[in-house]
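Enquirer: Below: sequence and its predicted model.
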Amino acid sequence: MDTGTHVVMGLALGGLATLDPVVAESSATTTSVLISVIVGSQAPDIDTVLKLRNNAIYIRNHRGITHSIPAVLLWPLGIVAVVYPFFPTANLLHLWLWTFLAVFLHVFVDIFNAYGTQALRPFSAKWVALGVINTFDPFIFGIHVIGLILWGLGTDPGYTFAVIYAILIIYYIIRFIERQNVYRKVLQRIPDATEIIIAPTMRFHHWKIAVMNQHQFFVGRAVNRQVQILDQFNRVEVPETPVLEAAKEDENLAAFLSFSPVYRWEVDEYDDHYEVRFIDLRYRSKDYYPFVAVVHLDLDLNITTSYTGWIFSEEKLRKKLDIIPS
């Protein structure tokens, strides 16, 4: 989920914790739990700072080790170790339990996004992405904000957020059902599909679709359970040519390939360089595919410049590659 949603979820857990008699009977425990769950709801996303280095490192590592099983166990210990000395009369066990719940819930809800997490590390490096909830879901964010407003107006925070989370469980179930309906519609349209990727959007009945069969890629959308195919591409295996093999040595392209499960590729030759482009087919937006990896090589196959990330126009891409002045 996005940072804002994780923040309001942390506050909501602080309110929900007041239902715990051990927390409610001690102001030190209440305050320390509130601080810890807010920190715990954000802690796994500390790897966002990797974006300050470059996109390749960020793509390879975001929601990786910081969302793994060891991290889920270690984050609460680290947070409690910092917070507890300021509240030595707090109940240590319940402080840890609520902090653990905050960290666990952060990783758990991220699994439902299309981006997913490597939550099964170290047992598996596979990305777990259920594709049910958009990274920012207006309903989930909005109902948390409503709960916080009600808390501010004097309602009991424990019971308020207990009701809200009961509603959210139902909401998640409905989203699963909706996604399964879209999946069946896609399979009816493309019965020989070997892989179907369905990504949610901020709109409840709108989904993005990327499908593969043995010979083609299909890119489309589903609106109100009606599937529309927008683009089709022939599947062409990436050949082991000198240009492509040299391009694969680039860290940006390597990061892209480690993350993207469905893409097409292009190689263009110019007077003084080659351009290799890999295009992720999952994120079509207004006739454009914004998530790409591009590598430029000179005629001796030396990498001269490269980029991976989100780009919404060719002009901006050229600026990132320093082909034209920014």
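Expert: In hand now; what should we look at? Numbering: from 1, shown residues only.
Enquirer: For the rest of this, base every contact and every neighbour count on C-alpha atoms.
Expert: Fine.
Enquirer: gap between stretch 108-124 and the chain center?
Expert: If you compare the mean C-alpha spot of stretch 108-124 with that of the full chain, they lie 9 Å apart, counting by CA atoms, centre = their mean, to the nearest Å.
Enquirer: Put this next to the previous one:
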Amino acid sequence: MDTITHTLFGLTLYAAVPKPDWNRKQKAALFVTAVGGSQIPDIDVISAWWDTAGRYQMWHRGLTHSVFLVPLWAALLSAISWLFWRVKSWRLYGMGALAVFIHDTSDLFNAWGTGYFEPFSQNRITFGTIPIVDLTFWAIMLGGLLYSKLRRVQQPYRVYRWVWVLMLVHITVQSAQGYALYHQYAGKYDQFALAAEFVPTQFQMIGKKDGIVEISKASVLSQPTLLTTLTSQDDADLDKLFASNPRAKTLYEWSPFVVVVDDQQQLGIYDPRFYRDGQSFLFESIEKELPAAS
């Protein structure tokens, strides 16, 4: 998910905890734990500062997003609470663990994926059933805020717990539809992926077979509509590309499958899940040397 959504998740976690007898320091510690835990896996973005090997795409959403690091991140957040506010409790530790777990797990559902089981598996797990920026999440959380404020609810934490229930229902419904599409259409292709669109129930299906990639708009309520067909030059030798552009090799490892471009001007690869308006923003290439004029 995007940074704003993760922040809103943290704020909603904080709001879902009853705090009638909590003092200022306890509330501050809980706030930092909930919001910090919702953000801390993305600390890996700083790896871009020293990335000289073109590996950032594998490092981001990699080890820091591993489910095995959840207890360590929660322990770090608990240490921060003790250091700054002298507050410690298993409840705070549990909030930190829950916030980090929600961050890591929610990232599984969009097309970017995450290294959920690193370091034991380098595979990027992605379901593609929730967009990276999901306005439905925003609407549900905003609705909870407005309801609790306008109705002057005496126990607003109950409202925010229902907000979490509704968001879980949204994920479940979207993922069930994605599973149905995968089960129905994936068998037609050698490789297949989903990418959710901003409108709920709407998906893009990306399938590759014998060097042909089809991108279709799909919904469980209607027949797929073919949007575009791409040709991948899978017989091209990519060794020179990888040697000259390390980011291309990283993209090849990171993507579930790629489209290979091999023409007179360039040799490159791109991820078709992010293909829009005639190009993919995840595209790595090298220019070919033109033959000298005689």
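Expert: Thanks, I have the structure now. In this text, all values refer to a predicted model and were calculated from it rather than measured experimentally.
Enquirer: Would you give the TM-score for this superposition?
Expert: Superposed pair, TM-score by TM-score structural alignment, normalised by the length of the second structure: 0.86. Supporting alignment: 285 aligned residues with a CA RMSD of 2.5 Å.
Enquirer: three-state assignment of Pro70 of the first structure?
Expert: With DSSP: H, G, I helix; E, B strand; the rest coil as the basis, Pro70 of the first structure sits in helix.
Enquirer: who touches it in this structure?
Expert: The neighbours of Pro70 of the first structure, taking CA atoms under 8 Å, 6 or more residues apart in numbering as the test, are 121-122.
Enquirer: ok, it to Val83 of the first structure distance?
Expert: Applying CA to CA, to the nearest Å, the value for Pro70 of the first structure to Val83 of the first structure is 20 Å.
Enquirer: Repeat that for Asp2 of the first structure.
Expert: Counting by CA to CA, the separation of Asp2 of the first structure from Val83 of the first structure is 25 Å.
Enquirer: More neighbours: those two, which one.
Expert: Neighbours per residue (other CA atoms under 10 Å) separate Asp2 of the first structure from Val83, with Val83 holding more: 16 against 13.
Enquirer: counterpart of the more buried one in the second structure?
Expert: For Val83 of the first structure, the equivalent position in the second structure is taken to be Ser81, counting by TM-score structural alignment.
Enquirer: For the host helix or strand of that match, name the packing helices and strands.
Expert: In this assignment (DSSP states H and E), Ser81 of the second structure forms part of helix 70-85. Where contact means 3 or more CA pairs under 8 Å, 6 or more residues apart in numbering; DSSP states H and E, helix 70-85 of the second structure is packed against helix 24-39, helix 90-106.
Enquirer: Just give me the mean distance for it relative to the first structure.
Expert: Mean deviation of helix 70-85 of the second structure from its aligned counterpart in the first structure after superposition (mean CA distance after the TM-score superposition for the first structure): 1.8 Å.
Enquirer: Need the residues that contact that helix.
Expert: For helix 70-85 of the second structure, contacts defined as CA under 8 Å, 6+ apart pick out 25-26, 28-29, 32-33, 36-37, 40, 87-89, 92-97, 100-101.
Enquirer: out of those residues, which are buried?
Expert: Buried by 16 or more other CA atoms under 10 Å: 26, 28-29, 32-33, 36-37, 40, 87-88, 92-97, 100-101, out of these.
Enquirer: Just give me the neighbour total for the residue mapped onto Ala247 of the first structure from the second structure.
Expert: Applying TM-score structural alignment, one finds that Ala247 of the first structure aligns to Leu241 in the second structure. Here the count is done by other CA under 10 Å, and Leu241 of the second structure has 21 residues near it.
Enquirer: Tell me which residues touch Leu241 of the second structure, please.
Expert: 248-249, 267-268, 285-286.
Enquirer: Which of those residues are conserved in the first structure?
Expert: Contacts conserved in the first structure for these, counting by both residues aligned by TM-score structural alignment, their matches' CA atoms under 8 Å: 248, 267, 286.
Enquirer: Mean distance of the helix or strand harbouring the first one to its aligned residues in the first structure, please.
Expert: Assessed by DSSP H and E, Ala248 of the second structure sits inside helix 246-254. In this overlay with the first structure, the average offset of helix 246-254 of the second structure from its partner residues is 1.4 Å by mean CA distance after the TM-score superposition for the first structure.
Enquirer: for that helix, packing partners?
Expert: For helix 246-254 of the second structure, the packing partners by 3+ CA pairs under 8 Å, 6+ apart come out as helix 56-59, helix 239-244, strand 266-270, strand 283-287.
Enquirer: any chance of the ones you listed in JSON lines, plus distance to Thr114 of the second structure?
Expert: Listed next are those as JSON lines, based on distance: least, CA to CA, whole Å:
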{"stretch": "helix 56-59", "distance to Thr114 of the second structure": "9"}
{"stretch": "helix 239-244", "distance to Thr114 of the second structure": "23"}
{"stretch": "strand 266-270", "distance to Thr114 of the second structure": "19"}
{"stretch": "strand 283-287", "distance to Thr114 of the second structure": "19"}
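Enquirer: Out of the ones you listed, which is closest to Gly144 of the second structure?
Expert: Of all those, the one in closest proximity to Gly144 of the second structure, counting by CA to CA, is helix 56-59 (35.2 Å).
Enquirer: tilt between the helix holding Ala248 of the second structure and strand 266-270?
Expert: Following axes from the mean of the first three to the mean of the last three CA atoms, to 10 degrees, one obtains 40 degrees for the angle between helix 246-254 of the second structure and strand 266-270.
Enquirer: start and end residues in the first structure for the helix or strand following helix 246-254 of the second structure, please.
Expert: Helices and strands here follow DSSP H and E; after helix 246-254 of the second structure, the next one along the chain is strand 259-262. Using TM-score structural alignment, strand 259-262 of the second structure lines up with residues 264-267 of the first structure.
Enquirer: Pick the most buried one from the helices and strands packed on helix 246-254 of the second structure.
Expert: Among these, judged by mean count of other CA atoms under 10 Å, the one packed with the most neighbours on average is strand 266-270 (a mean of 21).
Enquirer: Report all helices and strands that it contacts.
Expert: Packed against strand 266-270 of the second structure by the contact rule (3+ CA pairs under 8 Å, 6+ apart) you find helix 246-254, strand 259-262, strand 283-287.
Enquirer: Same list (these) but as a markdown table, adding distance to Arg61 of the second structure.
Expert: A markdown table is the format used below for those (distance: least, CA to CA, whole Å):
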| stretch | distance to Arg61 of the second structure |
| --- | --- |
| helix 246-254 | 11 |
| strand 259-262 | 23 |
| strand 283-287 | 19 |
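Enquirer: out of the ones you listed, nearest to Gln122 of the second structure?
Expert: Where these are weighed against each other on CA to CA, the nearest is helix 246-254, at 9.0 Å.
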